[in-house]
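J.: Only the shape, not the letters, is given here:
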């Protein structure tokens, strides 16, 4: 029997309807913050240095804005429309900081279907308190063929102290 949590399935252009929505949730951990800094090269001390961040307008370390943006990408690629989606455009407005241990809930909603399998999708990101942290819209090319596949495994990564 296949574990449905380890399966990725898409929604094709023809199946998508205006108003359809989907969600994804993720928590910003210390490890994710450090890994995102390493992968992106964004080592702004407001993300990594507690003493520096304490003197900032946020009074504590905050997550990278594009970490939140990357969760939108993850939701588009794995939830709706899902595997086979091609990301074309994105606009984002960052409304409030994301702090360590915040859980973000990404909600995607189909706004409009366009010719050539293009879909305009509303992207709303809220923290665990229901506060909006990011808002925007994405344009994608939705897949035209249905797929169902096992979610790829990622290697175990250890953060060096």
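T.: Yep, that arrived. Everything numeric here is computed off the predicted structure, so don't read it as measured data. Numbering: from 1, shown residues only.
J.: going forward, measure contacts and count neighbours with C-alpha atoms only.
T.: Fine.
J.: Between its first and last residues, what's the separation in stretch 55-68?
T.: 23 Å (Cα to Cα, to the nearest Å).
J.: tell me which element the residue nearest in space to the middle of the chain is part of?
T.: Using Cα atoms, centre = their mean, the residue of the chain that lies closest to the mean C-alpha position is residue 71, 1.0 Å off. Using DSSP states H and E, residue 71 maps to helix 65-78.
J.: Now do the buried residues in that helix.
T.: Buried residues in helix 65-78, counted by 16 or more other Cα atoms under 10 Å: 65, 67, 68, 69, 71, 72, 73, 75, 76, 77, 78.
J.: Now do residue 41: how many residues are near it, please.
T.: Applying other Cα atoms under 10 Å, we find 9 residues neighbouring residue 41.
J.: Any figure for the gap between it and residue 33?
T.: For residue 41, the distance to residue 33 - Cα to Cα - is 12 Å.
J.: can you pull the contacts of residue 112?
T.: For residue 112, the contact set (Cα atoms under 8 Å, 6 or more residues apart in numbering) comprises 18, 119, 120, 121.
J.: hold the first one in mind and look at this next one:
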């Protein structure tokens, strides 16, 4: 099977960004959907009295935002086969996060793209990094291209 989209139009080094200021409302909504009611994410006073001295953004919310960068890179869609993340620095509610997805490898035979994921706070500090393997063949309406 020959793949024509997107690997033939993608190149190693192509990237996309997804910037967003993460509000308290974003965190509260994410906690409600995910069921992760950690007081470090939901209670300003609790966060201030923790070793972090601040209310934190859930790492899985950051990981989800990395998915936004992947979607911008591989649009209109791709299906994650594997994703891994490492938290490098806590992120404070109200900070601006910029996630970046960059093509690192294209496997035309498997129909997969390996993407490097990074997230930086407004000060330019690395908050999270990871990697995703995305299937680009099988996620357009359930049909192979």
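T.: Structure received. Only a predicted model underlies this, so the values are computations on that prediction, with no experimental measurement involved.
J.: hang on, the earlier thing: show me the contacts of residue 112 of structure 1 that map onto helices.
T.: Nothing among the contacts of residue 112 of structure 1 maps onto helices, per DSSP state H.
J.: picking up where we left off before, and the buried residues of helix 65-78 of structure 1, which two are furthest apart?
T.: Maximum pairwise distance in these, criterion Cα to Cα, is 20.4 Å, between 65 and 78.
J.: mind listing the strands for structure 2?
T.: For structure 2, applying DSSP state E gives strands covering 15-21, 79-87, 96-107, 112-120, 126-135.
J.: Need the counterpart of residue 101 of structure 1 in structure 2.
T.: Taking TM-score structural alignment, the alignment pairs residue 101 of structure 1 with residue 94 from structure 2.
J.: er, residue 64 of structure 1 I mean
T.: Looking across to structure 2 (by TM-score structural alignment), residue 64 of structure 1 lines up with residue 58.
J.: ok, for its match, nearest residue in space, not its chain neighbours?
T.: residue 41 (6.4 Å; Cα to Cα, 6 or more residues apart in numbering).
J.: And that neighbour? What does it align with in structure 1?
T.: In structure 1, residue 41 of structure 2 lands on residue 47 (TM-score structural alignment).
J.: Residue 140 of structure 2 and residue 115 of structure 2, how far apart?
T.: Distance, residue 140 of structure 2 to residue 115 of structure 2, using Cα to Cα: 19 Å.
J.: Mind checking which of the two has more residues around it?
T.: For residue 140 of structure 2 versus residue 115, neighbours defined as other Cα under 10 Å are more numerous around residue 115 (26 against 13).
J.: List the contacts of the equivalent of that one over in structure 1.
T.: Using TM-score structural alignment, the partner of residue 115 of structure 2 in structure 1 is residue 121. Going by Cα under 8 Å, 6+ apart, residue 121 of structure 1 touches 108, 109, 110, 111, 112, 137, 138, 139, 140.
J.: Nearest spatial neighbour of the residue nearest to the centre of structure 1, chain-adjacent residues omitted?
T.: Per Cα to Cα, 6+ apart, closest to residue 71 of structure 1 is residue 106, 7.2 Å.
J.: now swap in residue 87 of structure 1 and tell me
T.: residue 140 (4.6 Å).
J.: Alignment lookup: that neighbour to structure 2.
T.: Checking TM-score structural alignment: residue 140 of structure 1 goes with residue 134.
J.: Kindly report the same for residue 150 of structure 1.
T.: Match for residue 150 of structure 1 (TM-score structural alignment): no aligned residue.
J.: what separates the residue nearest to residue 136 of structure 2 when sequence neighbours are not counted from residue 41 of structure 2, distance-wise?
T.: Leaving out its chain neighbours, the residue that sits closest to residue 136 of structure 2 by Cα to Cα, 6+ apart is residue 78, at 4.9 Å. As judged by Cα to Cα, residue 78 of structure 2 and residue 41 of structure 2 stand 30 Å apart.
J.: Next, format the contacts of residue 121 of structure 1 as a markdown table and append distance to residue 97 of structure 1.
T.: Converted to a markdown table, those look like this (distance: Cα to Cα, whole Å):
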| residue | distance to residue 97 of structure 1 |
| --- | --- |
| 108 | 20 |
| 109 | 23 |
| 110 | 26 |
| 111 | 26 |
| 112 | 29 |
| 137 | 19 |
| 138 | 21 |
| 139 | 25 |
| 140 | 26 |
